[in-house]
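Participant: Have a look; sequence and predicted model below, questions after that.
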Amino acid sequence: MKNSSLLLACYVLIFLSCSTKKSENTLTKEEIEDGWELLFDGKTTNNWKTFNGGAVTGWKVINGELHNSGVGTDHGGDIITKKQYTNFELYLEWKVAPESNSGIFYHVQEGLTDAIYESAPEYQLIDDNGWPDKLEAWQHSGANYGMNAPKNAKLKPINEWNTTRVIVNGPHVEHWLNGSLVVEYELWTDQWLQNKAASKWADTPDYGMAKTGHIGLQDHGGLTMFRNIKIREL
């Protein structure tokens, strides 16, 4: 009888743990109350459009994951949110295929350039360990691409999901990777302008100057997968 009761208790604990597990691409009641909104529902790309273009093409929704077009002829190009954001906290989960890279952009402005990365700062995503060429410090995952190298960044193995948070509050920006703060900087300060002048963006006047804009995801060659993309305005 004692063993039966113990077994029943184990079954109850297993049931409760399974029943309370949060579904992917959903918001909890607490998250909704805190102002979070989903940017990807696990089924459609309704909240997105092509950068400098119209409807999303090339990107695919597979088993609740948003996949860029990867390697092949069906290249969809970079996508951006239909809505624009100024101050916000962005959360998403991602993983890249071997020898692939991508990026997350914020304050994206359309019509200024044909290249999304010339308009907006980029949170870098890349296969750090498997990339065939030597990477600069500012090319590693979590970097403010071309500007700020990540510190103490720890990537998950290639087949596991990484978590990213990007916080933008006025000029203050934070890049988080797998629970650690890896990059922090202040936009538009003298130091930021000096860094820009010494970087590959020296001759790109519109880079990083907007104070509001779209969130963007890059389709840069190679496969990147995203899920649980959500944002709250600050």
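Facilitator: Received, thanks.
Participant: from here on, contacts and neighbour counts on C-alpha atoms
Facilitator: Will do.
Participant: Touching, residue 94 and residue 227? I think so.
Facilitator: Yes. Between residue 94 and residue 227 there is a contact under CA atoms under 8 Å: 6.5 Å.
Participant: dropping in the other structure now:
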Amino acid sequence: MKKLLSISLIFMLLYSCDSNKKKSKQQIESQTQNDWIVLFDGNSIQALRGYGMETFPEGIWYVENGALVANPDTTNRDLITKERFKDFELEYEWAVDTAANSGVFFHMQEDLTMESGNGNSPNWLDNYELQILDDENFYDTLAVRSAGSLYDLIKPMNKELKPIGEFNKARLIHNSGHVEHWLNGKKVIDFTMDSPEMKKLLNNSKFKENPEFHSDKEGHIMFQHHGQRVYFKNIRVRRLEK
């Protein structure tokens, strides 16, 4: 009888350990998933607002078929995240209409007046921009301003774009000054801010007259409304700060 009890206790202990391991693994997986902040899931726009606004710019941006769409028939108004980010990983998908132009900015500050309708965003001369573009039909064909580029600074490498109307998958990572931009599973941009190479590029660019160019280390993530129809979906971000 004692022997049977001992065997039963051993099985109970083994089952308990295995169960605890499974729970621990599930908790870790759940915690990893919860690290992501959903900015747009095809429906809710609660994590976003208009530049210089307290609310979402209804009509200027709208939701259609699970995508966030920039309306070309209105004045321009960029979208920013309500939260601010320092080190982060951003995932999103984008598509463009014919000859459309847009971009994603980070560490944005709301310190300039939004000039709706002028075709350009505030701060576009102050911050790095990951370019979104219809390479085939847009009038500017320079590689350094093409889709996936670090606008006017670094041309993308190993780029593979989807046709107009199809969604490209993008990742933007900023971690302690190091930046990576991934497009459809391939890394197309890799640079370090404040490095000698970047300082040289900036000194030879249109941004050279701006000594404060991207001097902020944290801020909003911004999606540009440039006056053409662009689409975003599956937008999420997670913080990388330790």
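Facilitator: That came in fine, so what should we check first? Please read these numbers as outputs of a predicted model, since none were measured by experiment.
Participant: So between residue 94 and residue 227 of the first structure, which is more surrounded?
Facilitator: The neighbour count for residue 94 of the first structure versus residue 227, taken as other CA atoms under 10 Å, is higher for residue 227 (23 against 19).
Participant: Confirm that one sits in a strand?
Facilitator: Yes. Counting by DSSP: H, G, I helix; E, B strand; the rest coil, residue 227 of the first structure falls inside a strand.
Participant: dump the residue contacts of the residue in the second structure that it lines up against.
Facilitator: Under the alignment (TM-score structural alignment), residue 227 of the first structure pairs with residue 233 in the second structure. Residues in contact with residue 233 of the second structure (CA atoms under 8 Å, 6 or more residues apart in numbering) are 40, 41, 42, 66, 67, 68, 92, 93, 94.
Participant: Superposed on the first structure, what's the mean shift for the helix or strand encompassing the last one?
Facilitator: Right, residue 94 of the second structure. Assigned by DSSP states H and E, residue 94 of the second structure belongs to strand 88-96. Averaged over the aligned pairs, strand 88-96 of the second structure sits 0.5 Å from the first structure after superposition, using mean CA distance after the TM-score superposition for the first structure.
Participant: counting contacts, what elements does that strand pack onto?
Facilitator: strand 129-133, strand 168-175, strand 230-239 (3 or more CA pairs under 8 Å, 6 or more residues apart in numbering; DSSP states H and E).
Participant: Tell me what angle the next helix or strand after the second one forms with strand 129-133.
Facilitator: This points to strand 168-175 of the second structure. Following strand 168-175 of the second structure in sequence order, the next helix or strand is strand 178-183 (DSSP H and E). Using axes from the mean of the first three to the mean of the last three CA atoms, to 10 degrees, the direction of strand 178-183 of the second structure lies 10 degrees away from that of strand 129-133.
Participant: Which residue numbers in the first structure does the helix or strand just after strand 178-183 of the second structure align to?
Facilitator: Past strand 178-183 of the second structure, further along toward the C-terminus, the next helix or strand under DSSP H and E is strand 186-192. Using TM-score structural alignment, strand 186-192 of the second structure corresponds to residues 180-186 of the first structure.
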